[in-house]
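Novice: let me see the structure of the following:
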Amino acid sequence: MFGENHAHIFMNARNYREAVRQQENGVDEEVIHRHFKAYQDKGISFVRDGGDFLHVSQKAKELSGSYGIDYRTPAFAIHHNGHYGKIVGRGFDTLKEYATLVREVKACGGDFIKIMTTGIMDFDTDGSVTESALPFSEVKEMVHIAHEEGFSVMSHTNGARAVAEAVRAGVDSIEHGNYVDEEALQLMAESDVVWVPTITVVKNLIGCGRFSDKVLEHIRAVGSQNIRRGFELGVHMALGSDAGAYRVYHGQGLLDEWGCFREILGDTEEVRQHLFDGEARIRRKFQRL
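Specialist: As a prediction, this is how the structure comes out:
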């Protein structure tokens, strides 16, 4: 069985604010147990988390062994204050403050660094990225600092230029990567980076009534086309559903993501092996040395 390469153990797939309220006065371990049981029931034994600011993923790491789950976490994601990322992590204003946060991840037992370099898809309008990307020079230095501390870097990044710059900066995985273009795909193919598209997030939103299905279908069509082209070029890819996001349930989310990939690429041994290889790269890289 594939592993879940992008999850948020504290989220409940229903309501983000509700999930936060349940944890803000102290970690509710029952939530963690329930979600780990969902993975266990689906035969999923590897989970890479995207972090949170409530210490939930840190507690989850302590509890994961009893479920036979190899669980990796950055503890919390790191974002530049004033930019997207507060919902899953902690912010900085200067690179000196960023370096301090990286050292905090090390001190609390985090396995890797997660950075936020862009916003998300604007599902309310046309699907464009919600804000401008961080400057290349800043992203490059963020990656350098993390690597110097012995960490691999998971990068939440959307948009063709931002993905290309994140790859050039040396990140180890691209999360989401919506709206990549040929240049960005070529750069990924020529690098060792692993792309985790999380396309089921979009598919599972279709029909919910919260957003325009026309916008969602457009994002899904472009994403499917880019996954197909990425596979043709040999971009390293792995399955990750963003489990915990709205309508993406822990355990089932990974099966949904695999279903999306089967629709796009077909269910062949070549496709399966390609995804297993991408996941193997993540398993090797995203662990504390």
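Novice: contacts and neighbour counts: CA atoms only from here.
Specialist: Noted.
Novice: residues in contact with stretch 259-269?
Specialist: The contact list for stretch 259-269 (C-alpha atoms under 8 Å, 6 or more residues apart in numbering) reads 199-200, 224-225, 227-228, 271.
Novice: can you pull the buried residues of it?
Specialist: By 16 or more other C-alpha atoms under 10 Å, the buried positions in stretch 259-269 come out as 260-261, 264-265.
Novice: same check, this time on stretch 36-54
Specialist: Quick answer for stretch 36-54 (16+ other C-alpha under 10 Å): 36-40, 44-54.
Novice: same question, stretch 146-155
Specialist: So stretch 146-155, judged by 16+ other C-alpha under 10 Å, has buried residues 146-147, 150-155.
Novice: farthest-apart pair in the residues you listed, please.
Specialist: G150 and S155 (16.0 Å; C-alpha to C-alpha).
Novice: how far off centre is the host helix or strand of G259?
Specialist: Element membership for G259, per DSSP states H and E: helix 252-265. The gap between where helix 252-265 is centred and where its chain is centred comes out at 16 Å by C-alpha atoms, centre = their mean, to the nearest Å.
Novice: can you name the next helix or strand after it?
Specialist: helix 269-285.
Novice: which one of the buried residues of stretch 146-155 is nearest to S128?
Specialist: Distances from S128 to those, taken by C-alpha to C-alpha, are shortest for S155, at 18.4 Å.
Novice: enumerate every residue touching that closest one.
Specialist: Here S155 is in contact with 114-117, 166, 171-175 (C-alpha under 8 Å, 6+ apart).
Novice: wait, S64 sits on R72?
Specialist: No. Counting by C-alpha atoms under 8 Å, S64 stays clear of R72, with 9.5 Å between them.
Novice: second input sequence below; structure requested for side-by-side comparison:
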Amino acid sequence: MKITGDLHIHVIMDGVNYRRAVELHRNKVDISVIQRCFSSYQKRSIGFLRDGGDARNVSYTAKKIAPEYGIDYRTPIFAIHKNGHYGGIVGRGFDTMEEYRELVHQVIELGGDFIKIMVSGLMEFDQVGVLSEDGLEESEIREMIQIAHEEGMAVMAHTNGVCNAKAALLAGVDSLEHGAYMDEECLQLLAGSDTIWVPTLAPTSNMIGKGRFDDTVLHKIAAGQAANIRRALALGCRIGLGSDAGAWAVPHMFAPESEYRLLVEAVGTKQQEQLDCVLKNSELDVRKRFRRNSGGK
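Specialist: This next block holds a predicted model:
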């Protein structure tokens, strides 16, 4: 399959050292970083990128530069998280729903294409099935998605864990990012929804052999996600190709290509044609829905 887009990237990150990458933009955005990143995608004829946002105005600047490289670049400008919960590294926080609503308005005023919310913690890569935190309450997730939809904005949700995924799916989230540890009930809900699941296999699989975490644990986490992808494909779920490019061990150079290989390995070559069709349709859907005033529709 010819890869034309990546549905989950972070221009601000370099796949090697997050703190060092962010530090480059301490005083002002280093445009050369964005230019090198876009040049890499341009050379491989990858013309559609959906960013996860950041707290340093890098993706805001990248949106202005992208047309020079023939790239259709979509961004939430910054992700939104509840204070005291995971998400500060990629965005801005709130304490009350009124403050959340104000952040949604800020995204719109800055020209953001959609809203990204953080509803769960990260995977703990040294333990299978464990997250860095439980995540938000179901009622909070539902209200956050509802507010964004009322403003005509689609919602991208960083989501791991059964309860968080179920809450986001029931609330009508437009795309569910990562989705680690979903169970059969979640997959059935996914199959009956319009939600696009972006499983981001690369961050886990690319760490294998690097010595940072126990490879046995990493293999188990990756195998569980692969099994869910096979089940999701069988159920007719919408699956999108998003590599989480920029995350540790996922450098932008060839990230979507690596993610595609991992997806094919997960489902098997016999299902590759079906997978290709699903991935293409999901990208087309994201291109349509993740734009201002789409209402996620």
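Novice: quick TM-score on the pair, please.
Specialist: With the length set by TM-score structural alignment, normalised by the length of structure 1, the two chains reach a TM-score of 0.98; 289 aligned residues with a C-alpha RMSD of 1.0 Å.
Novice: translate T94 of structure 1 into the numbering of structure 2.
Specialist: Using TM-score structural alignment, the equivalent of T94 of structure 1 in structure 2 is T96.
Novice: and what of I206 of structure 1?
Specialist: Using TM-score structural alignment, I206 of structure 1 lines up with I208 in structure 2.
Novice: and the spatially closest residue to its match that is not a sequence neighbour, how far from A222 of structure 2?
Specialist: The shortest distance from I208 of structure 2 to any non-neighbouring residue, by C-alpha to C-alpha, 6 or more residues apart in numbering, is to D215 (5.4 Å). D215 of structure 2 sits at a distance of 10 Å from A222 of structure 2 (criterion: C-alpha to C-alpha, to the nearest Å).
Novice: and these two? Which one has more around it.
Specialist: A count of neighbours by other C-alpha atoms under 10 Å puts A222 above the other of D215 of structure 2 and A222, at 21 against 18.
Novice: ok, residues contacting the lengthiest helix in structure 2?
Specialist: Under DSSP state H, the helix in structure 2 containing the largest number of residues is helix 215-235. With contact meaning C-alpha under 8 Å, 6+ apart, helix 215-235 of structure 2 is reached by 125-129, 180-182, 187-188, 190-191, 199, 201, 204-205, 207-209, 238-239, 263, 266-267, 275.
Novice: 6 Å instead?
Specialist: 128, 191, 208, 266-267 (C-alpha atoms under 6 Å, 6 or more residues apart in numbering).
Novice: same deal with stretch 8-28 of structure 1?
Specialist: So stretch 8-28 of structure 1 is contacted by 49-50, 56, 243-249 (C-alpha under 6 Å, 6+ apart).
Novice: mind checking the end-to-end distance for that stretch?
Specialist: 14 Å.
Novice: for stretch 205-212 of structure 2, same thing?
Specialist: 12 Å.
Novice: and whatever residue of structure 1 lines up with V162 of structure 2, how many neighbours?
Specialist: V162 of structure 2 maps onto A160 in structure 1 when the alignment is built from TM-score structural alignment. Per other C-alpha under 10 Å, the neighbour tally for A160 of structure 1 reads 18.
Novice: quick check: the closest residue to A160 of structure 1 other than its chain neighbours vs Y98 of structure 1, distance?
Specialist: Excluding the flanking residues, the one nearest A160 of structure 1 by C-alpha to C-alpha, 6+ apart is V180, at 4.0 Å. Separation of V180 of structure 1 from Y98 of structure 1 (C-alpha to C-alpha) stands at 27 Å.
Novice: go on, E183 of structure 1?
Specialist: According to C-alpha to C-alpha, E183 of structure 1 stands 29 Å off from Y98 of structure 1.
Novice: just want to know which of the two has more residues nearby.
Specialist: Taking neighbours as other C-alpha under 10 Å, E183 of structure 1 and Y98 compare with Y98 leading, 21 against 13.
Novice: what strand or helix carries the more buried one?
Specialist: helix 95-107.
Novice: now that helix on structure 2. Mean distance?
Specialist: In the superposition with structure 2, the average deviation recorded for helix 95-107 of structure 1 is 0.3 Å (mean C-alpha distance after the TM-score superposition for structure 1).
Novice: and the next helix or strand after that helix, what's buried?
Specialist: Going down the chain from helix 95-107 of structure 1, the next helix or strand is strand 113-116, by DSSP H and E. For strand 113-116 of structure 1, the neighbour count (16+ other C-alpha under 10 Å) marks 113-116 as buried.
Novice: save those residues as CSV, and put in distance to R21 of structure 1 too.
Specialist: Listed next are the buried residues of strand 113-116 of structure 1 as CSV, based on distance: C-alpha to C-alpha, whole Å:
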residue, distance to R21 of structure 1
I113, 25
K114, 23
I115, 24
M116, 23
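Novice: looking at those residues, which one is closest to G82 of structure 1?
Specialist: Proximity of those to G82 of structure 1 (C-alpha to C-alpha) peaks at M116, which lies at 11.6 Å.
Novice: trace the closest one over to structure 2, please.
Specialist: Checking TM-score structural alignment: M116 of structure 1 goes with M118.
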